[in-house]
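> Let me see the structure of the following:
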Amino acid sequence: MQPVVHLAVGYLCYAAYTRWSLGRQPADVPALVAVFAAGLADLIDKPLHAAGVVPVGRTIGHSLLFAIPLVLFVWLVASRRDRPILGVAFAIGYLSHIATDVPWHLISGDFDELGFLLWPITDMPAYTGVKPLGTVTGVEVTTLWLEAVILVAGIVLWWVDGRPGVGAIRRALGAR
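Below is the predicted model of the structure:
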């Protein structure tokens, strides 16, 4: 999945959680935490791969061996600071990233590319990229098509929700 789409998925998942569990739209800071966490695995792995530290762009940050302890640690710290919602937002965002990197490999049958889930115990071959999903009226449909729909849905919901997070960023920057 493209990195920006992970941000939309993180927001969509957190927005769904707040509506179903809390009965409201996402608040500024937790929404920012969820979106940040949704992109964090790529923020960890892509630069490490570009620098030649790891063999592919899905290793440390995408591994459940790293993700689960990180999510538990953040949740524990947030809970001890009486901000458990931030721990929940982080968990939803981060785990949504890992979860949404899985389906394309299952659909395409590239099961070996799921090695990132337990890296470094399992091998992680080079990512083969965009996956074909089929042909519709002579046009090849790929995972990018579905990702575009997800991205648009995330942006639309965020806009409808009043663009949560923008106010907190403006306040932090001292803007009005």
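
> drop to CA atoms for contacts and neighbour counts, all remaining ones
OK.

> Please, where are all the helices along this protein?
3-17, 28-50, 64-80, 84-100, 103-108, 143-160, 166-173 (DSSP state H).

> Tabulate the ones you listed (JSON lines), appending mean neighbour count and distance to residue 124.
Conversion of those to JSON lines gives the following (neighbours: other Cα atoms under 10 Å; distance: least, Cα to Cα, whole Å):
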{"stretch": "helix 3-17", "mean neighbour count": "24", "distance to residue 124": "19"}
{"stretch": "helix 28-50", "mean neighbour count": "21", "distance to residue 124": "12"}
{"stretch": "helix 64-80", "mean neighbour count": "16", "distance to residue 124": "13"}
{"stretch": "helix 84-100", "mean neighbour count": "23", "distance to residue 124": "14"}
{"stretch": "helix 103-108", "mean neighbour count": "15", "distance to residue 124": "13"}
{"stretch": "helix 143-160", "mean neighbour count": "16", "distance to residue 124": "20"}
{"stretch": "helix 166-173", "mean neighbour count": "12", "distance to residue 124": "37"}
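
> this one next, for a side-by-side:
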Amino acid sequence: MWPWGHAALGYLLYRVVLPSRGRPWPPSDGTAIALAVGTQFPDLIDKPLAWSFGLIPSGRSLAHSLVLATIVCLLVVTIARRSGQSKPAWAFAFGYYAHLLGDALLPILQLDAEFLSFLAWPLLPPPPYESDSSFLEHILNLSPTPFTLFGLLLTVFAMGIWIYDGYPGLRWLGTESGTPVSND
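As a prediction, the model looks like this:
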């Protein structure tokens, strides 16, 4: 899934889950930003470490592992709880796991367990990808597959919902004092 698809999936899932748990909607700007960062976090770690520096075996290994995801999310929530910022920390964790779900979605739909092995790295080797070498290679190989089109449609839908919700994460830009608006 491309970055915009991860952001859209995370936002839409959070949009469904948060109000269903009795929390007010939309979230504060800080919480929305933490959610967005969480939806991108695994790729921000793995892609440069694998493609630019060759330090890990794949662009879906270290930060895409449920092992590391759980450790990172527990640390983030524990540290944030001590500083009274648990809502953004939980949103980050939600976004992180939504990213992993987004990457697992196609292999699940295709019933291809081999391509789910990234979730158990380093206990299992990462899946064999045809192009796992550079950002430019991925951009140049972007093609309108059904899953890529699904990600684009999901993004357009999520953007419409996000606009309807009043631009959570950017509302502070519209305030005179620049003070973020908090709804959670």
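
> picking up where we left off before, right, and the helices of the first structure - which one's nearest residue 133 of the first structure?
helix 143-160 (6.5 Å; Cα to Cα).

> Mean distance of that closest one to its aligned residues in the second structure, please.
Taken over the aligned residues, the distance from helix 143-160 of the first structure to the second structure averages 1.2 Å (mean Cα distance after the TM-score superposition for the first structure).

> what's the matching range in the second structure for that helix?
Helix 143-160 of the first structure corresponds to residues 147-164 in the second structure, going by TM-score structural alignment.

> quick one on the thing from earlier: output the helices of the first structure in a markdown table; the columns should cover distance to residue 119 of the first structure.
Formatted as a markdown table, the helices of the first structure follow (distance: least, Cα to Cα, whole Å):
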| stretch | distance to residue 119 of the first structure |
| --- | --- |
| helix 3-17 | 20 |
| helix 28-50 | 12 |
| helix 64-80 | 7 |
| helix 84-100 | 13 |
| helix 103-108 | 16 |
| helix 143-160 | 24 |
| helix 166-173 | 35 |
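
> Just give me the match in the second structure for residue 90 of the first structure.
Matched to the second structure by TM-score structural alignment, residue 90 of the first structure sits across from residue 92.

> Hmm, that match is touching residue 37, no?
Yes. Taking Cα atoms under 8 Å as the contact criterion, residue 92 of the second structure and residue 37 are neighbours in contact, 6.5 Å apart.

> Apart from its neighbours in sequence, what residue is nearest the residue most central in space within the second structure?
The second structure has residue 39 as the residue nearest its centroid, 1.4 Å off, counting by Cα atoms, centre = their mean. Once flanking residues are discounted, residue 39 of the second structure sits nearest to residue 95: 4.3 Å by Cα to Cα, 6 or more residues apart in numbering.

> That's all I had, so thanks and see you.
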